Structure formats: C-alpha cells, structure tokens
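*Asks:* for reference, the sequence and a predicted model appear below.
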Amino acid sequence: METLISSGIVLLLLFAFLGFGAWVFVSLGLVAFCSLSIILGMPPLRIGSIAANIFYRYASSWELAAIPMFIWMGEIIFRTDISSRLFRGLSPFVDYIPGRLLHTNVLGCTMFAAVSGSSPATTATVGKITTAELSARGYSQSISLGSLAGAGSLGLLIPPSIVMIVYGILAEQSISRLFAAGLLPGIMISALYSGYIMIRSKLDPSLVPSDRPNHTLADFGKALLNLAPLVLLMGVVLGSIYTGIATPSEAAAVGVVASIIISVFIGQFSVRLLAETLMGALRTSTMVCSILITAALMSTAMGYLHIPANVANAIAQLNPSPWALLLLLSVFYLGLGFILDGNSIVVMSLPIALPLAQQAGFDPVWFGIYLVLMVEMAQVTPPVGFNLFVLQGISGQPIGYVARAALPFFFLMLLGVVILALFPQIALWLPNLLYG
C-alpha cells in the first residue's frame, strides 16, 4: 500500500508540473526534489549532493558521449544535401509501396540505428532529416511523427546498442551475442511498422499525396548514387565497431569525421556549415541530456522510495508460472516506463527480474532482447518518453499530440513482444549460429 501511495503521489506531481506548462527537465527535477524532501524528509543539502553526483556521473560518462557526437553527425547530414539525397535515393524504391515516403522514417531509423546505439540520437537525427521533408511534400504529420517515435526506438534494439551493453555488463552476458540477438527482432519490428503504414495508407489515402511519379531504370541508378554517401557513412561507422578499431562512442567521432570528409567531397563543406552544425548539435544535445540527467535524478528518487524493488518482490512472492511471470513482468515494465528512463529501468529492476526469469527457464540472452523491447516502449509512453520529448522539440507540437500519434506504434511493439515470446528463436537463432 505504501508503494502504491508513493507511486500515485509521484505521478500526480509530474502531471501537475507538466500541466502547468513547466519545461520537461524542470518538471522531472521538481518531482524528484519533492519526492525526496516531502515524502522522505531528506534535507536539501543531501538532495543537492545526490544531484551533483548524478550530474558528474553523466557528464563524465564515456558511453553517453556518443549522443552529442551522433547528433552532430546528423546535423551535418541535415545541413548538407545528404538528407535530400536520402529522399531522392529512397523515393524510387518506396514510391510503389502504399505509404510511399512515410517508409523513409522506418528505413532511415533502421539504417541510422545501425550506427547510433542511442534511441534519442536516432530519433533526433532522423527526425531532423525527414520531418520537414515529409511535411513539405504533403504527408500526414500525425503518422509521420508516430512512425518516427516508434522507429527511433530501434536505436536501442539494432546493434550497436548502449542499453544492450549495460544489460550485458549487469547480467554477465556476451555483448557480441546480445548484438547478434537484436538484429532479427529489429528487422521484425521495422517490418511491422512498414506493414502498418501500408495498411493505414490503403484505408486512408489522404495520408499521402496523390501524385505518383513514374521511375525509369536510370532513376534507380541515380537513386543508388544518392544513397551512396549515407551507405558509405554506415559502412565506416559499423566497420570501425565490428573490426574492433573503435568502441561505439569512438565510432561516433569516426562518424563525425567521415561526414565532414563526405561534405568536402560533395563540395558543401564550409566554416559556416561547421559553426551551424555545432550550434544545432549543442541545442539538441542540451535538450536530450538535460532530460536524461533530471530523469536519472527522478529515477534515484524512485530508488529511495523502493518502488521498483517492492513491485518486483511482490511479483516474486506470487510464484507464478513462466507465462504468468512474463505477463506480470510486462505489466511491471510498462508501469515503470511511465516514470523512468530506459537505462534506469534496466539498472534498477535487473537484480531481481533476471533471477526470476532464469528460474522460470528463460534464456538470459532472449530475456535481454525482451527487456530492450520493453524499454523501447518506455521511450514512447508519457510522461517520461524521451522520443516524445525529442519530437516535441523538433516539431513544435504539444506532447499530447505526439503521444497520440505514437500510440499505434506502441501497440505494434507490444505485438512484437508477443511474437518474440511465442517464437524465441527469432532472437536466439543468429547468436547460436555465429557463436554456438
């Protein structure tokens, strides 16, 4: 009962601050402060010390250095004509599919997820590239933002993934096996998104513009040339990771250098471009990181209130069957997704949830992919859905509008979890093939 009351107070405070129009990071910080000071009676100096430690930990985190670097790489792509080349390159291949260029959100996020490892970075980068283009071409903003919110979360699932690295370290599992396990589920989720876009577009043709150009074989050849810079960038970043030359964070810097070199070769590099991309990356990174840090403070407050641990312990005491346990854990993680960020969900729940899953007979590598999918859903659930905040900042639309647009893709992720539970080999086949 105490946990239920504490959770209710925290949610009420968060909705109240957001309802009064406070900035997201301010709302999260105030809720954390109120939780620690009012509910727990912690003195302000102690709270300040906790906040300072969290700020220092995140500011000095080498893994999180990938976020601003990948966003900078996205700014370079966005401010050169590589972004328009992406549309020109994908257009002939998707113009004959229902939904047409709406699929570029899914394909773009899938491709960028393979070089990012971060959901906010994927959402922010691809969102900057596609949102304006789709709007200018007359596509529905609702389904455009919704598909970006859902597909942007693929940065957590398609390797390399920062959350997978965190899980692998905590669960003492091979990160290489986890990376391999995430590939096919990531493609499956992408296919679900594209399938939904096709069905919606068939049912409601007004979602896409009516004009449809005819493409020749020469158009497809030009399309491949237009895609070459982005494909080359993917090859450089992924190659640096999988050959062992660079870590994911170092690969982000490699990507920035490669994108600058590409901009030189296509004749679009300038000092002005460098300054504009740096300022754009600074603004977006500040938005993402300020939310990330205050969400970590709020997560710490939740830890002091023992909300995640108490709920997990309550599940353990029920002694459920494997399928009942999976259902309870799913409800548990969906609940955590309303108030915690993805990394905090993994760190705070795993010491209890993983032993329960292993005792029930679930493979720890499979459970890692399942957990990442649940964390992906947390990225698109208000009030602490990072992808929603990122898209709110990019589009200027209210958070409620973005959340409603993302709702169908949330349910598609839930369907993906069900499919993964019914057919676990989707995640386990590739790591077993590669690593035995």
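*Replies:* Happy to help now that I have it. In this text, all values refer to a predicted model and were calculated from it rather than measured experimentally.
*Asks:* contacts and neighbour counts: CA atoms only from here.
*Replies:* Fine.
*Asks:* what about residue 436, distance to residue 370?
*Replies:* Using C-alpha to C-alpha, to the nearest Å, residue 436 is found at 21 Å from residue 370.
*Asks:* please apply the same query to residue 223.
*Replies:* From residue 223 to residue 370 the distance is 36 Å (C-alpha to C-alpha).
*Asks:* more neighbours: which of these two?
*Replies:* Comparing residue 223 with residue 370 by other C-alpha atoms under 10 Å, the one with more neighbours is residue 370, at 24 against 20.
*Asks:* now that one: which helix or strand?
*Replies:* Element membership of residue 370 [criterion: DSSP states H and E] is helix 364-378.
*Asks:* name the nearest residue to residue 124, sequence neighbours excluded.
*Replies:* Leaving aside its sequence neighbours, residue 124 sits nearest to residue 390 (C-alpha to C-alpha, 6 or more residues apart in numbering; 6.1 Å).
*Asks:* surely that neighbour and residue 122 touch.
*Replies:* No: in this structure residue 390 lies outside contact range of residue 122 using C-alpha atoms under 8 Å: 10.1 Å.
*Asks:* who's more crowded, the two?
*Replies:* residue 122 (33 against 24).
*Asks:* from residue 160, how far out is residue 26?
*Replies:* Distance from residue 26 to residue 160, by C-alpha to C-alpha: 31 Å.
*Asks:* between these two, which one's more packed in?
*Replies:* Between residue 26 and residue 160, counted using other C-alpha under 10 Å, residue 160 has the larger neighbour count: 28 against 15.
*Asks:* check contacts around that one.
*Replies:* 113, 114, 115, 116, 117, 179, 248 (C-alpha atoms under 8 Å, 6 or more residues apart in numbering).
*Asks:* take a look at this one as well, against the first:
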Amino acid sequence: MNDLAITAALLAALLLILGSGVWVGLSLTGVAWMAVTLFSSRPAGDAMAVTVWGSSSSWTLTALPLFIWMGEILFRTRLSQDMFKGLAPWVQGLPGRLLHTNVIGCTIFAAVSGSSAATCATIGKMTLPELTRRGYPEHMVVGTLAGASTLGLLIPPSIIMIVYGVAAEVSISKLFIAGVFPGLLLAALFSGYIIFWALRHPEQVPAADGKTTFMEKIASSRSLIPVVLLIAAVLGSIYSGVATATEAAAVGVVGSLVLSTLQGSMNWATFRDALMGATRLYCMIALILAGAAFLTLAMGYVGLPRHLAEWIGTLGLSRAQLIVALAVFFIILGCFLDGISMVVLTMGVLMPTVQAAGIDPIWFGIFVVLVVEMAQITPPVGFNLFVLQGMTGRQLTWIAKVTMPMFFLMCAAVALIYVFPGIVTWLPQKMAN
C-alpha cells in the first residue's frame, strides 16, 4: 500500500468517524491509533501516552483555561451589560446609529474574552433585543453581530492564537501584539459597511434618541470604566513586558472577579457556573489538542507532511498562489471542522511548507486566524451561526445569507494584510526593538 493510498484511507476513516457524530478529539485519537498500529512498528499505547501528556502539560497552554474563565465571568455578570449603556450615546450621530454598538461592543469584549462564540453570545444578549425593539432591520442586526463577534478570535487575548502558538511553536505574546492592527482594521471595515448601508437605505434607520450633551455622554461612559481597566491590565501587562501571556491571563481572571464582586453581580451561583462553564469548554479543547497531537505524530510516521510539502513544491506555486490555495483549503475545511480542530490538525503538516516558502510564521498565524474567522460564519459548522440560531430562532440558512457581506469583508482584510504585511508585522517588530 503506497503512501498516497494510506493517507487517503486515513482521511476517509477520519471523515467517516466525524460524520458519525463521535467527538472530534476522540475521532482524531482513533484514526491516529489505527495509523500507528497498522503502519508503524512503535507500540500505539506508548506513543499515545507520551504525545497526549506532552501536548497537555505545556505551561504555555495554561493561559487557555484562564482566558476562557475570564470570558465566562464577564458573560455572567453585569460588566458586559454596562458596555451597551456606555457605548450607545456616542454612536447616535453616525450613519447606522446603534448598529455600531455591535461592532464596537464586540471589539471591546474581544479584548477581554478570546472566544468568538462567547463574544457573540455576550454582545448578542445585550444588543439583539434592544436593537430589535428600537426598529432596526433584523438582517442588519444579526449580520453585523455575526461578523463582528468573530473579532473575539483576532483581537488579543485570543484562544485560537494560543492554540496556534503552541502548535506552531511561535511566541504567543508576539501573536497577541500582531493581532491588534488587523483586528482594528476588520472592525473599521464592518463599521464602514454599516455606514455605506445606512447612507443607501436611510429610511430603514430609526430616528436618533434625543440629543445628548458631551457631558451626558461622558457620564454614560462611566459604565465602561471597569471593562477598560480590565483591558488595560491584561494587555498592558503583556505589551509592557511585565507579564507573559499566561501570567496576564491570571491577572484577567483576578481582575474580573474583583470588578464583578465590587459591582455586586458576583455570587456563589455565578462563580460556580462560570468555573464549570470554563472547565467544560477547556476539557473539550484539551481533548481536541491531545487527539490532534497524536494524529500529527501518526501522520509523521506515514510521511504525509513530507509528501504534502513535496507535492506543493512540484506545483511551482508563487507565494501569492500558495496563500490563495491555503485560504480556499481552510475555508472548505471550516465547513466541516471548528477553528481549533482546523489549526491543531493542519499546523504540523503545513508549517514546514509555509516556512520553506519564506512566509513569516507570525504573519501566517494572523492569516490563519482571519480565515478561521470566516469558518465561524460558514455553514454547516459555523459556531457563531449556531449561537445566533439559538438566540433568534431563525433558520441557519437565513443567518448565513445575511452574514455573507461580513464574509466578503474578511476576504478583503486577508487581501489587505497580504498586500500590506506591515499591518501585521510592524507592531511586533517595534515591540521587539
């Protein structure tokens, strides 16, 4: 049986097991077990034990459950709800008015969350009922929320960046810094689209609330202070070099606990629910990471990374063509796998090829995050679509349709960071100096 046939058989087995509804982590582990048992002389049990322990005991990975816990605390307390009160007065004068609270709210919450689904659920819980009640078109409310909530993956701290950093052996702090400008760029594109739509359809935008003075806006912004302080504490500790990403995650958890307690929205039930929610989510992610690490090892025995690199090398693709091919590959893969599975399943195979093409691994990390963001809003496995379906009761196809403009804006963002790579690389280089 040649290498191509082996690879095809393992891929078919993986798709079959995934399609049968088995958990992603267990599916990856099962296929890896078959590969090691059938095509290697090494005992599968020994290989699995060493690989799973090695992938699960990384100190860098400690940041992941902490950032998830911080997001869960914010999701369940009044800190997130206060953001809408503080933002609303400032966007009344913009074309599109309160629709911008989706984008700005997601941008702010992304800076203290790290999860796209958590950002979508938290901001949606505030803005969906309020904007619908005020008469904003549902397709714009849902579409802009679905797109903007993907910023939870791009604006640091980001769970997917931690996963990529561990899988690709890249500095997580540099990845966090590199995500700032692309995140702001994408937020600006989303707000620009809202302005463009509002200017074309002014009759669909509800009238502004009564005029507010500058001092009244400042007074309303006081509710933003706790969240801004938390962002400053987490990101400031990383960028100043005072703390690593893991230590900053601990700062974020302590800060969110302190602030929610001072606000009076923290009680034992909320604490327990936040802790258990974070534990369940992290266990799911950790199982996927462990399974993918074992599968990566198995693929190494089969020789898939080497053969894939050789095959891509024979195609004679330019750097631009390689990026386009990888973007299409990730978008298609995103129709069937969640973002974390995509990253951990492919990085071991793709990184040698990417490095051989001379692509900066930091830049490539941001590119991967952007493309994974697209997968969050593409059916059938678009996590944000599932979240919004549960919140709105709408059909998945309708939600996907109204989200398509955001998808094309993300494609534009990928094109921009390729043409102007300094959007990604300038800040990490500046901080390094």
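*Replies:* Great, that's in hand. Owing to the predicted nature of the structure, the values given are computational and were not obtained by experimental measurement.
*Asks:* any idea what the TM-score is?
*Replies:* Here the superposed chains carry a TM-score of 0.77, computed using TM-score structural alignment, normalised by the length of the second structure; 416 aligned residues with a C-alpha RMSD of 4.1 Å.
*Asks:* can you name the next helix or strand after the helix holding residue 370 of the first structure?
*Replies:* helix 386-395.
*Asks:* tell me, the helix or strand just after that next one lands on which residues of the second structure?
*Replies:* Using DSSP H and E, the helix or strand that follows helix 386-395 of the first structure in sequence is helix 399-422. Under TM-score structural alignment, the match for helix 399-422 of the first structure in the second structure covers residues 396-419.
*Asks:* do stretch 118-127 of the first structure as well
*Replies:* Going by TM-score structural alignment: stretch 118-127 of the first structure matches residues 115-124.
*Asks:* residue 201 of the first structure matches what in the second structure?
*Replies:* In the second structure, residue 201 of the first structure lines up with residue 198, judged by TM-score structural alignment.
*Asks:* what residues are up against its match?
*Replies:* 95, 96, 204, 205.
*Asks:* by neighbours, which of these wins?
*Replies:* residue 96 leads those on contacts (other C-alpha under 10 Å) with 28 neighbours.
*Asks:* for the residue mapped onto it from the first structure, what are its contacts?
*Replies:* Alignment note: residue 96 of the second structure maps to residue 99 in the first structure; criterion TM-score structural alignment. Residue 99 of the first structure is in contact with 197, 198, 200, 201, 202, 207, 208, counting by C-alpha under 8 Å, 6+ apart.
*Asks:* how near is residue 99 of the first structure to residue 144 of the first structure?
*Replies:* For residue 99 of the first structure, the distance to residue 144 of the first structure - C-alpha to C-alpha - is 10 Å.
*Asks:* before we move on, what about residue 232 of the first structure?
*Replies:* 26 Å.
*Asks:* which one of those two has more residues nearby?
*Replies:* In terms of neighbours (other C-alpha under 10 Å), residue 144 is the more surrounded of residue 232 of the first structure and residue 144; the figures are 26 against 14.
*Asks:* thought that one was touching residue 127?
*Replies:* No: with contact defined as C-alpha under 8 Å, residue 144 of the first structure does not reach residue 127; the gap is 9.3 Å.
*Asks:* list residues touching both of those two?
*Replies:* residue 105.
*Asks:* quick one, what contacts the spatially most central residue of the second structure?
*Replies:* Geometric centre of the second structure, nearest residue: residue 153, 2.3 Å, by C-alpha atoms, centre = their mean. Neighbour list for residue 153 of the second structure: 110, 114, 115, 116, 159, 160, 161, 369, 373 [criterion: C-alpha under 8 Å, 6+ apart].
*Asks:* that one maps to what in the first structure?
*Replies:* So, by TM-score structural alignment, residue 153 of the second structure is matched to residue 156.
*Asks:* if I look at that match, how far off is residue 264 of the first structure?
*Replies:* For residue 156 of the first structure, the distance to residue 264 of the first structure - C-alpha to C-alpha - is 31 Å.
*Asks:* same thing with residue 90 of the first structure?
*Replies:* Taking C-alpha to C-alpha, one finds residue 90 of the first structure at 23 Å from residue 264 of the first structure.
*Asks:* tell me which of those two has more neighbours.
*Replies:* With other C-alpha under 10 Å as the criterion, residue 90 of the first structure and residue 264 differ in neighbour count, and residue 90 comes out ahead with 22 against 12.
*Asks:* which one in the second structure is aligned with the more buried one?
*Replies:* In the second structure, residue 90 of the first structure lands on residue 87 (TM-score structural alignment).
*Asks:* would you mark the buried spots in stretch 253-261 of the first structure?
*Replies:* 253, 254, 255, 256, 258, 259, 260 (16 or more other C-alpha atoms under 10 Å).
*Asks:* and for residue 267 of the second structure, the neighbour number?
*Replies:* So residue 267 of the second structure, with other C-alpha under 10 Å, has 11 neighbours.
*Asks:* check contacts around it.
*Replies:* residue 261.
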